[in-house]
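Test case, fold it:
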Amino acid sequence: MIVPETLIRAAAPEDDDVLAELDRVTWSPLHAVLPAPVPPYGPFFDERHLPEDYLVAERAGVVVGYVRAAPPTPLAAMAHVRQIQGLVVAGSARGQGVARALLRAAMDRARADGAVRMTLRVLGHNAPARALYASEGFAVEGVLPGELFVGGAYVDDVLMGRSLTGS
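Below is the predicted model of the structure:
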């Protein structure tokens, strides 16, 4: 099978509908802490989720994923940190390096913005995501046991992070 090249670009307001649909069709208790979306659907972008916080992956002009990386808080003392606050890949593009490309692009963008640290939170039972993050240099920095109730079970909230400087 020939896999088209993945283009990573900044999100634009015009991506709202396609990203909202991607979010809906990829929803899973493996990674989501919010309930499954139900109609009527709201916009993808809002005052807390701005297009400039997102990078989009395209293949042959079709959006196949996105990553959101933003400051974890508005505190000036944390201006050097970016946090992955969402990483989604369409089922048709999974296992083809799209998530890795998005993650690397988010780290590159964070470095370019002056960030020196990247963090994220991942559900303890999401082994594929945890393996991806570990392979990209993220280390477990804390675990909040049973912090979340997802899919009828208590799930650990795993805190991971890495430096964006040096190796």
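
Going by C-alpha atoms from here, please, whenever you check contacts or count neighbours.
Noted.

need the next SSE after the strand or helix carrying A105, C-terminal direction.
Assigned by DSSP states H and E, A105 belongs to helix 98-112. Proceeding N to C from helix 98-112, the next assigned helix or strand is strand 117-123, under DSSP H and E.

List of residues touching that next one?
Strand 117-123 is contacted from outside by 30-31, 80-85, 107, 110, 129-130, 138, 155-165, using CA atoms under 8 Å, 6 or more residues apart in numbering.

what's the distance between it and the middle of its chain?
Distance of strand 117-123 from the chain centroid (CA atoms, centre = their mean, to the nearest Å) equals 9 Å.

same check, this time on stretch 143-152
Remark: stretch 143-152 is offset 19 Å from the chain centroid, using CA atoms, centre = their mean.

outside of that stretch, which residues touch it?
Contact with stretch 143-152 is made by P29, A32, V33, Y154, V155, D156, D157, V158, L159, as judged by CA under 8 Å, 6+ apart.

one more to put side by side:
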Amino acid sequence: MPEPLVRPARPDDEGALARLDRESWSPLFEVRPEPPAADAPFFRPTCGPDAHLVAEEDGRGVVGYVRLLPASPLETNAHVLQICGLVVAEEARGKGAGRALVRAAVGEARRRGARRITLRVLGPNTVARTLYTSEGFAVEGLLPGEFHVGGRYVDDVLMGRSLL
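Have a look, this model is predicted:
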């Protein structure tokens, strides 16, 4: 099976990305207590198309996205970018879209001059954690019981990697 095409998001991806966000929501992956509302915008002023890369598969259109943002607003931290969301449609999981998006995010972070890339992932999300580890990310911190989702307390796992 060919690897999905990964490209920068465009304003006209709004509807597909909003639908993907709603359909893929799960307490296993999200700290939001419920899926986004049907009329909630996907792009926001602080997080527009330029903060996203999307994966497309022939015949299916957009099947995933990764959101890449500065790790903080501090100038002293400007060399670090953070993956602030990775979503793959259920029917596209296990077919390379997630891996392609992570690799594209690493490449984009390098292109932007970042020296490090980080992310946060919920402890029970072992599939994502395994993917990130296989792409060179290491656990750099753990916040035990940081979130209460799906009726239980779960760890917040901090991961990162050097881009040098």
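
hmm, back to that, of the contacts of stretch 143-152 of the first structure, grab the buried ones for ChimeraX.
The buried residues among the contacts of stretch 143-152 of the first structure can be selected in ChimeraX (16 or more other CA atoms under 10 Å) with this line:
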select :33,155,156,157,158,159
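
Now secondary structure too, for the contacts of stretch 143-152 of the first structure, in CSV please.
Shown next, in CSV, are these (DSSP: H, G, I helix; E, B strand; the rest coil):
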residue, secondary structure
P29, coil
A32, coil
V33, coil
Y154, strand
V155, strand
D156, strand
D157, strand
V158, strand
L159, strand
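
Out of the contacts of stretch 143-152 of the first structure, which is nearest to A57 of the first structure?
Ranked by distance to A57 of the first structure (CA to CA), the contacts of stretch 143-152 of the first structure are led by A32 at 20.0 Å.

Next up, the contacts around the counterpart of the closest one in the second structure.
By TM-score structural alignment, A32 of the first structure lines up with E30 in the second structure. E30 of the second structure makes contact with L122, V149, according to CA under 8 Å, 6+ apart.

gap between E30 of the second structure and E135 of the second structure?
E30 of the second structure sits 21 Å away from E135 of the second structure, going by CA to CA, to the nearest Å.

cool, G64 of the second structure as well?
18 Å.

Looking at the two, which is more packed in?
More crowded of G64 of the second structure and E135, by other CA atoms under 10 Å: G64, with 28 against 14.

mean deviation of the helix holding A105 of the first structure from the second structure?
Compared with the second structure after fitting, helix 98-112 of the first structure has a mean deviation of 0.4 Å; criterion: mean CA distance after the TM-score superposition for the first structure.

list the helices and strands that helix packs on?
Helix 98-112 of the first structure sits against strand 6-10, strand 54-59, strand 62-70, strand 81-89, with contacts defined as 3 or more CA pairs under 8 Å, 6 or more residues apart in numbering; DSSP states H and E.

Which one of the ones you listed lies nearest to D17 of the first structure?
strand 62-70 (11.0 Å).

contacting residues around that closest one?
The contact list for strand 62-70 of the first structure, computed with CA under 8 Å, 6+ apart, reads 18-19, 22, 53-58, 82-90, 92-93, 98-99, 102-103, 106, 110.

Just the buried subset of the residues you listed, written out for ChimeraX, thanks.
Applying 16+ other CA under 10 Å to the contacts of strand 62-70 of the first structure leaves a buried subset, and the ChimeraX line that selects it is:
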select :19,22,53,54,55,56,57,58,82,83,84,85,86,87,88,89,90,93,98,99,102,103,106,110
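
In contact with G114 of the first structure, which residues?
H80.

Please read the previous query as pertaining to L164 of the second structure.
Contacts of L164 of the second structure by CA under 8 Å, 6+ apart are R115, R116.

Isn't R7 of the second structure up against D50?
No. Look at R7 of the second structure against D50 with CA atoms under 8 Å: they stay out of range, at 10.7 Å.

what residues are up against V140 of the first structure?
Contacts of V140 of the first structure by CA under 8 Å, 6+ apart are V158, L159, M160, G161.

nearest to A76 of the first structure, of those residues?
Distance to A76 of the first structure, by CA to CA, is smallest for G161 among the contacts of V140 of the first structure, at 19.0 Å.

so who does the equivalent of Y154 of the first structure over in the second structure touch?
Aligning on TM-score structural alignment places Y154 of the first structure opposite Y153 in the second structure. Going by CA under 8 Å, 6+ apart, Y153 of the second structure touches G145, E146, F147.
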